[in-house]
Structure formats: C-alpha cells, structure tokens
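> Whatever this is, show me its structure:
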Amino acid sequence: MLTEHCSKKRKFKSDYQHEKISKRLKTSIKHKKILSNIECLPNEIFYQIFSYLTDRELLNSFCFTLKNKRFDELIRNRTSINFRSIQRSQLIHLIYKNSLINQKILRQIHLFNDDNTPGLINLFFNLYSFDLFPNLKILVLDQPEQTDLIKLMKYFSKLEHLSIRLSTLVRMPSIVYTNLYSSVLCSSLKSLTIIDDPDEPITLPENMSLPYLKNLTLGSLTSFDIQKIFQAAPKLSYFKFHLNSEQSDTQNEQCINTNITRIDIDAPRAEFDLISKILFQTRKLKSLKICCRGESAWVWECFIRSFLPNLIDFRFKFDIRQRNISILEYEQDWWTKVKKWIVIGHPLSSVFYTLPFIDTKLTLNARTAFRQQNCFSSKLSNEYSNIRQLILTLNPLGFKLCQSNDVYFNNIDSLTLIDYKNSQKPVSHLSTLINLINIRHLTIDHRMRSGTFLLLIKEMPQLNSISGQDVAFSAITNKFQNEIVISFLKKNIQKLTISPSKACDDIRYVSQLCVVFSHITHINLSLKWAIDIWPWLKLSNLSSATVFCRHGSFINLINDPANHKWFFNCTYELRSHQDLRLWIQ
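Below you'll find the predicted structure:
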C-alpha cells in the first residue's frame, strides 16, 4: 500500500514537472515568434516607433529588455538624444557599452541636471568631447552647473539652436553671465533660448551681430536692450522676453521696421505707452501674447487698426486695478465679431483676459471668493483648465462658494491649503471645487489637524510630495501619535520640503520626523546652521537634497577633514556658501 502511494506521488510530481517545462517551452516559442515578427519590420518603421518614445522608455524597452545587435545599432544611429529622467547607472552602462550614440551623425542633444540625473552634463562631456560632434546643430542644457557653462561656452558659436535653462535659486557671478551673453549674441545661431530669473536684468554686449537669428527667448530686458536686439537681428520672427519697465530708457530710440510676426511680452507693471513704443516697430505682427497694465478697449482698437493691421491672434492679461475700465468695452462688435477675440473678467480678481486663461497658478482666498461667489456659473466651469498650481486660503465661511456640483479646477497637481480648520464639511465641499485625484503635491500649515488630513488623503491617491513647517507635521500626526497618518506618510511620500515655524529657529522634532519620513528619496531643507544637515543625510533611501542654511557655511563643512570621505563619495553643487545641492549614491 505504501509502495503504491509513493509510486503515485512520484508519477504526479513527474507529470507536474513535465507540464511546467511544456508551458515554459510554449512561452519561449511564442516569445521567439513575436520577436521574429518584430525583426521583420523595416528600419523606417522602427524609427517611427522610436519617435513616440522618450529616450528612457526606448533604452528600457530595447537595450535592456531585448538583447539584439540590430536594435543596438538602430539606437546608436539616432540623430537626436534626450536624456530626461534617465537613470545615471543606465547611462554609464550604455556609454561604456558603446551602444549609446554615433557622434558623427548626431545633430541634437538634450541634457538635464535634475534630481534623477545629477551631474549628467558634466559626466556626458567628460566622456564625449564637444569636438567629437561635427554635425551637432541643436543643444539643450537644463540647469547646467557653472563649471559646465564656462567649459562649453566656446563651442556655442558653432550651433544653430541653443537652449539653456539656468537655475534661479542662486545667481552665478556676473562675469559668467557677461561671457555667456557675449558668446551667444555674436554667432550664427538661428534659435536662442535662455531662461533665467525674470527679476534679474541682463547685461547685453555692446556689439551684437545675429544675422541668422529667427527665434529668441531672453529674460529681463529694458526697452533700450530691445532696441539693440531689433538692430542686431534683422531676420528675427519670434521674440519672447520679460520687460523691465522700471529700468526702461525711451530716450534716443530709433524706429526700426522689424520682420517679427510673433511676440510674447511679460510686463505686469508696464503701461500702455511703453508697450506701444515697442509694438510700433512690429507692423508685420500676426500673433501677440502680453501681460501688462490695463488700458481702455478703444485705445487698443485704434492702435491695432493703425499699426498692427495683420494681427490675428491676440492673447492678453490686463491688470485693471485703480482703472476706470469696464468689461463692456471689450464686448463691442469689433472685438467679438470682426476679430473674434473673446474677453472676460476674472471673477476672483481685477483682471481682464482672453480665453484661454494663460496663467497656470492661481491664489483663491476667502474674501474674494465670498464676494465673487455669484460670478461662478456653469458657463465658466472650463475657464480654469490651465491652472496647475492652486493656493487656497478658504476657511469654512469661504466654502459657501462651493454649493454646486461643478468642478472648477480639473487639472490641479499642486495644492496649497492655508487656514484650513478641523472640520469635515469643508473637505466634502473641497471636492466640488477641485478634482483631487490628480494632486501630487500638497502644502499645509499648522492649522491642519489629523482628522482633516486623513479625509484629504483619501481623495488624493497620487499624492507623493508634501511641504510644511515642523509644527504642521506635528499637528497632522497628533504629536506623532496617530499611527494611521504616520503609516501613510512612510508609505506614500517620496519628496519632502520642511522648514522651521520661524526663520530664526531650528527645525524641531528632528528625530521623530526622520522616523516618519524614513523612506523619502528627495528633501528640501531650510536650516538655521549648516551642521544641522547631518541627521537628514542618514535617511536610508535619500538620493538627493537641496539645503539652505541661514548661518554658518557649507564650505567649512565640506572642507572639514572629518567629513571629507562622505562628501568625496557623493556628487554636490555648492551654489553659494549657504546653498547646497546634493546627489547621494
């Protein structure tokens, strides 16, 4: 009996293994057939497929998943690379595998120094000299470090299209900026974009020559600077800039007839007189986007009729505070029927604008919401589709605004809640005002309580980033006693921004906060002393940090022999004595 039982057991085990092996063989054959069918496609179709993928998706799908020489060769022979959010380890692997790029045919490079790709620009150009790209025409650099910028400047004159987004947190030395603009504003560029802090004026070189430039985006310019650019770039067709109206000099200006057809002006404090002197020189203009102080509809109509006869697309935001201007002026037939420009008044502020609304950030407070609650109606429900960041300072009184079932803010991904009391009713009303499902970042203050926070996070399944003061986190966790809130923060929050309740104080509850946020990957800190950084750097999953201290210096911290080994094993960028950016291996 026992022998028979053992025999049946062995037979069952054998049949099971046979069935398992059979399934594996079928799966393998099926996979090979699919792969074989894919390989039958011509190269042109593969390049078409590649165009729909980011470089990160492309490398993950073809280089690491499918080990195939043909795919490696196709990827190497691309004429464009865009390394947004590609992991540093993947990039190094591909570079040393020599399956990343073919330098001789590459025409376009996009490189980023973000939290996922720290020091990428420096790494890339240390391994590939700029001289190895004879056909490179387009270069995009996102937040290059100062050393990278200085090293690459001499090559900018060889390009046709250049885009640089500078870090706005800390300014580089003025000599770096002077050399940057001198190197790019006397070249054969066809397109130039330099995105910088709009409040920092640019110093343009005295002698500029841009005979081929067609598209230009710069930061803060005076009217005198704009005049110099008009003279230096006769072929300019698109121009975007921030107008520094406080430093504008309108004396000794010459009138130039430019070839500009599209212009984008950000000038929130500029008057019509200054704007009109610039636009007077753009008589071929077809598209105008502008933010400035308001003027009557009749003045704009007369100017457009006289000097901008080709204008088709007119998008604006006018601030009409302390101006005797009525929305009815912009509802005349010439605006609505002839030009078909629909102008409406913002229900929550003293602003007139054309649809669609051109801002992505909005502040909504209890006073304006309560005063303007009658302005909300179903016909305006799509007005705020462009708003991504909402700063909400509504207390329960202000939620009288939210009585209907219409959701006014559908696409918010960053929400700031101020003066939010411990009440369930406002939370239920909040979901009638905002589509909470898309929110990824939340900023709170110390008035938030744990019960309210739990109700909020139930509506925010994608929340992974949070900001607040130390006392705010103490409040939502009920002095670090609420296990449900703590469990959520540990499991879901990947990015943290934290500061003390008062600028002159230290961050409190450091040990408790380090336990609650033990799984975060990025932290943004505001410290009193530089040495206070150490407890936060011990977080096991931390991969990057941006830290500012009000006292002391990070230079002394880095140069201390006791800390040398730690800083030697990580990548860091010292933007100033008190501003440090870290990428931790």
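
> From here on, just use CA atoms for contacts and neighbour counts.
Noted.

> can you give me the offset of the host helix or strand of residue 3 from its chain's centre?
According to DSSP states H and E, residue 3 maps onto helix 2-39. Distance of helix 2-39 from its chain centroid, counting by CA atoms, centre = their mean, to the nearest Å, is 51 Å.

> so the helix or strand following it versus helix 2-39, what angle?
Remark: after helix 2-39, the chain's next helix or strand is helix 43-50, criterion DSSP H and E. For helix 43-50 against helix 2-39, the angle by axes from the mean of the first three to the mean of the last three CA atoms, to 10 degrees is 100 degrees.

> buried sites along helix 43-50?
Neighbour counts over helix 43-50 (16 or more other CA atoms under 10 Å) mark residue 50 as buried.

> Which residues does that helix contact?
58, 74 (CA atoms under 8 Å, 6 or more residues apart in numbering).

> So what touches whichever helix or strand comes after that helix?
Counting by DSSP H and E, the next helix or strand C-terminal to helix 43-50 is helix 55-58. If you take CA under 8 Å, 6+ apart as the criterion, helix 55-58 is touched by 50, 81-86.

> which element follows helix 55-58 toward the C-terminus?
Downstream of helix 55-58, the first helix or strand assigned by DSSP H and E is helix 69-76.

> Quick one: list the elements packing against the helix or strand following that next one.
Heading C-terminal from helix 69-76, the first helix or strand you meet, by DSSP H and E, is strand 80-82. Other helices and strands packing on strand 80-82, by 3 or more CA pairs under 8 Å, 6 or more residues apart in numbering; DSSP states H and E, are strand 108-112.

> Any idea how far the strand it packs on is from the middle of the chain?
Using CA atoms, centre = their mean, the offset of strand 108-112 from its chain centre is 16 Å.

> roughly how far out does the helix or strand containing residue 473 sit from the chain middle?
Assessed by DSSP H and E, residue 473 sits inside helix 470-476. Put simply, helix 470-476 sits 28 Å off its chain's centre (CA atoms, centre = their mean).

> relative to helix 69-76, how tilted is the helix holding residue 3?
Using the same axes, to 10 degrees: helix 2-39 against helix 69-76 is 40 degrees.

> let's see this one next to it:
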Amino acid sequence: MEQTKRHRQQNSITSNNKKKKLSNNSSSITHLEDLPNEIFYEIFGYLDFHYVYKAFSNLNIRFQNLLNYSIHSIKLNISSMSKSTFQYYYTHIIIPNKHCIKSLHLSNPFIINLIFKPFSFSIISNFIQLETLILNNIEKIYLTNILKQLISLPKLHSLVINSVDIVRCNNKFYCQLFRLPTLKYCKFNIPEDDHYDELPFSINEYSSIKHLVIENNIHLKKLDALLSYVPQLHRLSIHQLNQSFDKETQIFSSVLKYLTHCSIGKISISFDEFELLSKNIFHHLQVLYILKNCDEEYVNANRWEQLILSHIPYLKIFDIKFNIRIDNHLTVENLMNQFNSSFWFERQWFFTYNFRLKMFNFPVTIYSTRPYRRKYYKLYGDRRKTTDLYEEDTNIDSVSHVEIENEKIIIDCVNYFPNTTKLTLWNDTINISEYSLSTTLNQILPLQQLTTLVILDCYDQFINIIELLSFAINIHTFIIKFTVLNKNNLIVYYQCENFQLVSNRNNIKRLDRFYYGYYQEIIVILVICIHCVLKIQRKLNLIE
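Okay, here's the model as predicted:
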C-alpha cells in the first residue's frame, strides 16, 4: 500500500516537472525558426508541397535540407504551369521525393504524359507510398498506358480519372480499373459515343472497390455487367442512368450484399426497370437519393410502398426530387395525398411540391422535406434562386453547414441557423465594407459555435478574416482556397490588434488546401496558427 502511494507521488512529481519544463520552453519560443523540424513537417503536411517548396526552398540552408531530404508524406497538386517551370519542379521536387509522395493531383496533359511515360522510362512505379491519385484532362490515347502502370502501385486506394475526350467504347478502361489490386474508392468520367458494345460479365475477376462514383452516363444493361465486378461495393453514385439501346426486358444478374448507399443524379429508365434493378441490388440499402425524373410513375406512392416493403426493407433515408408535368392542380393534390398513409408517417418520410410556372401542363417539382437530410444550406446572391434543399422548407435547426455567396444576402437573410458548425464564405462575402463582417454574420449564426471555416477566392481582404477569427474562437479547421494578399498590406495585418489577439488565442489544429500562396502569405497564416503549432509541440514532447 505504502509502495503504491510513493509510486503515485513520484509519478505526480515527474508529471509536474514535465509540464513545467514544457511551459518554460514553449514560452521561450519567440521566432518561427525556433520551432523544431518535426513541427515544420507537421505544418507542411497540411499544405501542398509545391507551394511549401516555392516559399521555403531558398530561405536558408535549414529549410533546403528539410525539403530536399523529407522523410514525411508529401501532397502534390500540380495544376497549370509552363513546361520550363515543371521541368525544374520535376527534377528538384518530384524525383528526389518520389518515395514520399502520398497524394498526387495532376491536371495538365503535358505533365501527365511526362510522368506516365512508356514503361521503360516511367517513374510512377517508384511512387511506392502513393495512396491518392487524381488525374484530370486525360487524353484518351494515354488512358490505356496510364491504367496499366497503376497496377504496380502497392498502396493506391483512391483514384479519380476524368477524360477530356469521348471514347468509342469505355469497356476496356472499366476492366483495367477493376484490376487495380488495392483500390477502395474510384471516381471516373470516361464518356463514350453512341456506339454501344456490351460489357462482358465478370466470371472470376473481382475488384476491391467499396465506393464507386460514375460521372459519365451509363446504360442500364452495362451497369448490370459493371456491378458484377464489384461485389464488395458499399456506396454507389451515378450521374445519369439511361435506358439500354435494345428494348428487351432487363434481367439483372448482379447481386450486391453490402450496398447500403445509392445516389442517382438523373434516371431515364422506366419505373418497371427501376423495380427490377431494386429487387436485385437494393436489398440491404439504407440510403437512397434520386434527384430528377420526368416519369409520373415515380411519384406513385403505392408502388414505392410495395417496392420498399418487399425489396428494400432496411431503407432509412428516402430522399427524392422529381420534375414532372401535370395537367392541373387537382392532379398534383391527388398524387401528394397518396403519401399521407401510415407507411410514410411511421418512417417520418414527408414530401411537398413546388410549381415552376402557374399554367396548364406546368412543371412541378416533388421533393422530400425530412429535416435530418438538410445539413447544408446555401445563401445565394440572387434570392430568386433556390438550392437543391429548397430553402423555404428546410428545417433551420438541422443545418450544420452554411455557405454564403455574397454580402447582400447576409444583410437580407431573415433566418437564424442556431446549430451551424461549418461556414463557407466566398470573396464577395468577405469584401463587406459598410458593415463589420463578424457583426453581420453573428446575426444569422453563432460565430463562437463554429469549428470549421472555409474561405473561397480571398483577394486581399484578409483583414476581415482576421476579424472573423477573433470572434470565432473555437475554429479548429481552417481551409483556404486561392488566397492573394497585397504585399503592401502585410505590415497592416501584423500590427492590427485583432491579429495579435488571434495569433495568441486561436484553437486552429488543422490548416488545409492552401493554394496559390507565396512566402509572405504563408507566414501570415502560420503566425495565426502558431498557437496550434505549440499545442502539437507539447503533445509530441519535442521541446528539449
């Protein structure tokens, strides 16, 4: 007993000494360069390596060594740049760090072609840590070669491919995608022309993909064959599902035992065909989103009730938005009354409708109104516009993410969002001149409750963001896209009272997606986030 007591006392003394030591050391850090290398690697991990290199590589010997001999994961987002610039970047960043690259985003066809050279010259096989690859604007003549080379990547689990061309037939590309051995997430847009070749069903070749996003249009028959390759699929998203070219009744052979989420942007198949599809692949479905349709049978409540009871018994979220043409108002009322049975009430699935034009044979939108699906709310500059959530029926209390397009809509907004934790602001919102940004925003949402702030297209209005951060003191995730600061204003930022306040007491733990920044701009961000840097430092016990 006495020994245990002494042991606890010793632990308490040791713990207090450590805390005291950390406190003394952390208070002694007065310059950014006083931080140890591990902290800079932690910071760099949240930034795109291209801009880190551009800002710090020529600063001094220490930073040159940090960047040239990195042992930490690197994220690269290479958009448009000149050929000469990329050649330098390729030689001094990509080649020396190829074994550390974890995420790679390429959009320039020239760059893609340079990295994915023929096998004997390609370096992609050396990217042994690569987990996420995004390829945009790929020319069709290079698709086959690129997909062949990806097989050699041992850790690739997320792939996004967007073809800039329309291919004659995309079947061979589908088959190549499904041969990638470690892939879990796949999103592709490989549009094909009107020529139709059937995709063969899989016999003994299966993919590890669990989340599939199909952004090109796909025919029902090809979808059935495609799904035979992905038996482990959990989530499926389809941009547009079309009828097959032949008019034969579709017999579905694919069975998906793990599919729980399905989203279809636009359906051009009959409800009879949709029922056949549902009977085979939707048995375990829990979430179903269908956004557009012009077939009146899709708003037949009795058919939906029978289909769900018989073949989609585990469905929890049923979110629809159908555009149909109705002859008169009475027809709409009759359709909507079908959704008032106990079946719909028990599940708390409710629906309403919206007239586009008040005339005979007018288009009507019928959509779900359940509040638990309305987590996102966008305020547009033009009040005549509406969101996909139909803001007039959105349950405000359920909204956790608000996006604001410009300052006028904030001033005109009559709603208050009490449970908002994420805020996205566009540049026109940040440029408020007549009113204080924080004061205006606080009238529609609680700033102190925010945990995530996203800034889109910030052009030299960072002083307003600093003011906002001084009120939104619980922000822990700070995301900035496209920040351009006037160098002449940097001294103003440093000297303003809010800047000093924010840099001392903010709770930012994550800085993400920072593009187009130069050295001075990055320093502004890092100084604001210095508080979180010291927290990381204490946590890792790195101060000596």
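
> export the contacts of helix 55-58 of the first structure to TSV and tack on distance to residue 284 of the first structure?
Below are these laid out as TSV (distance: CA to CA, whole Å):
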residue	distance to residue 284 of the first structure
50	39
81	36
82	35
83	38
84	37
85	41
86	43
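
> State the pair within these that is farthest apart.
For those, with distances taken as CA to CA, the pair at the greatest spread is 50 and 85 (16.9 Å).

> quick one on the thing from earlier: in the helix holding residue 473 of the first structure, which residues are buried?
So for helix 470-476 of the first structure, counting by 16+ other CA under 10 Å, buried means 470-476.

> counterpart of that helix in the second structure, which residues?
Using TM-score structural alignment, helix 470-476 of the first structure corresponds to no residues of the second structure.

> helices or strands next to the following helix or strand past that helix in the packing?
Where DSSP H and E defines the elements, the next helix or strand beyond helix 470-476 of the first structure is helix 483-492. For helix 483-492 of the first structure, the packing partners by 3+ CA pairs under 8 Å, 6+ apart come out as helix 450-458, helix 510-516.

> And the ones you listed: which comes nearest residue 571 of the first structure?
Nearest to residue 571 of the first structure among those is helix 510-516; the distance by CA to CA comes to 22.3 Å.

> Identify the residue range in the second structure corresponding to the closest one.
Aligning helix 510-516 of the first structure against the second structure (TM-score structural alignment) gives no matching residues.

> buried sites along that helix?
513-514, 516.

> want to throw these into TSV with distance to residue 439 of the first structure?
Formatted as TSV, the buried residues of helix 510-516 of the first structure follow (distance: CA to CA, whole Å):
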residue	distance to residue 439 of the first structure
513	23
514	24
516	21
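
> Name the member of these with the shortest distance to residue 276 of the first structure.
Nearest to residue 276 of the first structure among the buried residues of helix 510-516 of the first structure, with distances taken as CA to CA, is residue 513, at 54.7 Å.

> any idea how far the aligned residue in the second structure for residue 49 of the first structure is from residue 60 of the second structure?
Under the alignment (TM-score structural alignment), residue 49 of the first structure pairs with residue 43 of the second structure. Distance of residue 43 of the second structure to residue 60 of the second structure, given as CA to CA, to the nearest Å: 18 Å.

> Filter the contacts of helix 55-58 of the first structure down to just the buried residues.
Counted by 16+ other CA under 10 Å, these give 50, 81, 83-86 as buried.

> Which single one of these is nearest to residue 138 of the first structure?
Distance to residue 138 of the first structure across those (CA to CA) is lowest for residue 81, with 10.4 Å.

> how about that closest one, what's its partner in the second structure?
Alignment note (TM-score structural alignment): residue 81 of the first structure maps to residue 75 of the second structure.

> Residue 327 of the second structure contacts residue 363, correct?
No. With contacts counted by CA atoms under 8 Å, residue 327 of the second structure stays clear of residue 363, the gap being 9.1 Å.

> Please spell out which residues along stretch 61-77 of the second structure are buried.
63, 66-67, 72-77.

> Can you give me the first-to-last residue distance of that stretch?
Terminal-residue distance, stretch 61-77 of the second structure (CA to CA): 25 Å.

> same question, stretch 305-319 of the first structure
23 Å.

> so how far is residue 219 of the second structure from residue 198 of the second structure?
Following CA to CA, the distance that separates residue 198 of the second structure from residue 219 of the second structure is 10 Å.

> Pick out whichever of these two has more residues nearby.
When residue 198 of the second structure and residue 219 are compared for neighbours, residue 219 comes out ahead with 17 against 11, by other CA atoms under 10 Å.

> Tell me who's in contact with that one.
Per CA under 8 Å, 6+ apart, neighbours of residue 219 of the second structure: 241-245.

> Can you tell me how far it is from residue 261 of the second structure?
20 Å.

> Over to residue 92 of the second structure?
From residue 92 of the second structure across to residue 261 of the second structure, the span is 44 Å (CA to CA).

> same deal with residue 492 of the second structure?
Taking CA to CA, one finds residue 492 of the second structure at 50 Å from residue 261 of the second structure.

> From the contacts of residue 219 of the second structure, pick the one nearest residue 483 of the second structure.
residue 241 (38.6 Å).

> What is the equivalent residue in the first structure for the closest one?
Per TM-score structural alignment, residue 241 of the second structure is aligned with residue 243.

> Isn't that match up against residue 271?
No. Applying CA under 8 Å, one finds residue 243 of the first structure not in contact with residue 271, separated by 10.9 Å.
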